[in-house]
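Give me coordinates for this.
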Amino acid sequence: MSRKVVLYYFNGRGKMESVRWLLAAAGVEFDEVFLTKREQFEKLLNDGALMFQQVPLVEMDGLQLVQSRAILNYIAGKYNLYGKDLKERAMIDMYAEGANDLMEMIIMLPFIPPENKQKQLDNVEGKAKERFFPVFEKALANSQFLVGNQLSRADVHVLEATLMLQEVFPTILSTFPKLQAFQASMKALPTISKFLQPGSARKPPPDEVYIKTVKEVLSHMFK
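Have a look, this model is predicted:
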């Protein structure tokens, strides 16, 4: 197994994008193997690399890591992005899960039938502005970071989530000044600034090629 971190997923965002964000924020370089054919997925299955028969898969430190939260927790723990104690870790997890709930709704948008898409868009926007953003705004009232006095995985995930939402709803942060300031300070961090530049491993919003590839590789899930 390679000593370098290797990500196995599609050439698109999905559940791997938060992993890319977190590794980038930690300043960790990684390689990617893009799944484009069903046969690649089946080989990973036959090789025993996918514990629960699903991706994402991350190879690092001699481990084959699956399950998104487990992967993110491992990276956060290794690179000091997981707070200073159990209480901070619990808060980081709560904020991170909130950001993940938002991103899950956005990730599923391309796979929703066109006739249901507007309803889902309204649902996402409403929940973001009424349920999630007020929580983040309050947490940032007197601090640059969501938890404690240093960068954590929660900050990285909330930045990713807000940027994703702005792609769909450009003015969604207009009534959340603390989140706007948070975005600006996060974007100024050297590792994150680098990840936001053209040519980085950051993936664009999903297009028809990505959707078609996912459906072909994971054909058993779309029957």
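
For the rest of this, base every contact and every neighbour count on C-alpha atoms.
Will do.

all helices of this structure, in order?
Remark: helices assigned in the chain by DSSP state H are 17-25, 38-46, 68-78, 86-107, 114-127, 133-139, 153-168, 177-187, 190-195, 208-217.

quick one: which of these is nearest Phe10?
helix 208-217 (7.1 Å; C-alpha to C-alpha).

For the closest one, name the packing helices and strands.
Judged by 3 or more C-alpha pairs under 8 Å, 6 or more residues apart in numbering; DSSP states H and E, helix 208-217 is in contact with helix 38-46.

Provide the contact partners of the helix it packs on at residue level.
35, 50, 53, 216-219 (C-alpha atoms under 8 Å, 6 or more residues apart in numbering).

just curious, which of the residues you listed is nearest to Trp21?
Once C-alpha to C-alpha is applied, the member of these that ends up nearest Trp21 is Leu35, at 19.4 Å.

from memory the closest one sits against Val55, does it?
No: with contact defined as C-alpha atoms under 8 Å, Leu35 does not count as touching Val55 (9.8 Å).

I'd like the structure of this one too, to check against the first:
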Amino acid sequence: MAARPKLYYFHGRGRMESIRWLLAAAGEEFEEEFLETREQYENGRLLFGQVPLVEMDGMVLTQTRAILSYLAAKYNFYGKDLKERVRINMYIDGTQVLMMMIIMAPFKFPEEKQETLASIMQKAKTRYLPTFEKILNDHGEDFLVGNKFSRADIQLLEAILMVEELNASVLSDFPLLKVVNIPTIKKFLQPGSQRKPPPDTHYVDCVRNIVLL
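Below you'll find the model as predicted:
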């Protein structure tokens, strides 16, 4: 029996959370080792001195986009041809911009946070969510590409739930943006799963102390 993937990251969401989402969507069980010290971070295994790091299939993988692309191809979440794949990549890049704004918000100085969150919500409601609502409305299907669940849908759902945590009513004007009925995703959203909660002060301090020391 093949070993489970093992994930090395801080005990929180960050850039690893999308990797967790893809593995969970595939029904793949995984193990985690959380970085708590600078010594763990400087173990010489990071290709560019950065996490996430994932051990799987006899490989040590770094760089978030490379890991996500590998997982999407491995688990057939990457479209049936190049035309579908480029559309998936377009939608992924769009949601990634929104997600990174949310991921970085907790690291802002206190006096900047309110303005940052207001900017995120304004862009979500006027740029990102309307775009995906229109895509789904125009082709009349449940999924973004090829009427099949793909990495683009997984990442969009992750982004939507991140925005909802900031404003629970944000989807009231976007009825097509909803949780898809995928058993593995529903399981991942249940309490007790390996999905991480929104970042707290312990997570923020840990990342600052390890990465910025």
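
Give me the TM-score for this pair.
Comparison of the two superposed chains (TM-score structural alignment, normalised by the length of structure 2) gives a TM-score of 0.96, and 210 aligned residues with a C-alpha RMSD of 1.1 Å.

Most tightly packed of the helices of structure 1?
Each of those was scored by mean neighbour count; the highest is helix 17-25, a mean of 22, by mean count of other C-alpha atoms under 10 Å.

For structure 1, identify the residue most remote from the centre.
What lies farthest from the middle of structure 1 is Asn46; by C-alpha atoms, centre = their mean that is 27.3 Å.

Find the nearest non-adjacent residue to Ile192 of structure 1, please.
Ala25 (5.4 Å; C-alpha to C-alpha, 6 or more residues apart in numbering).

thinking again about what came up before, Leu35 and Val55 of structure 1 - which one has more neighbours?
Using other C-alpha atoms under 10 Å as the criterion, Leu35 of structure 1 and Val55 rank with Val55 on top: 23 against 17.

circling back: make CSV from the contacts of helix 38-46 of structure 1 and add distance to Leu189 of structure 1 to it.
Putting the contacts of helix 38-46 of structure 1 into CSV (distance: C-alpha to C-alpha, whole Å) gives the following:
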residue, distance to Leu189 of structure 1
Leu35, 31
Leu50, 34
Gln53, 36
Glu216, 38
Val217, 36
Leu218, 36
Ser219, 40
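
Closest one to Met186 of structure 1 out of these, please.
Leu35 (31.0 Å).

how many other residues sit next to the closest residue to that closest one other than its chain neighbours?
Counting by C-alpha to C-alpha, 6+ apart, the nearest residue to Leu35 of structure 1 once its immediate chain neighbours are dropped is Phe10, at 5.0 Å. Neighbours of Phe10 of structure 1 under the rule other C-alpha under 10 Å: 22.

Phe10 of structure 1 reaches Lys215, doesn't it?
No: with contact defined as C-alpha under 8 Å, Phe10 of structure 1 does not count as touching Lys215 (10.8 Å).

In structure 1, what range does stretch 46-66 of structure 2 match?
Aligned by TM-score structural alignment, stretch 46-66 of structure 2 falls on residues 50-70 of structure 1.

and the matching stretch, which residues are buried?
50, 55-60, 64-69 (16 or more other C-alpha atoms under 10 Å).
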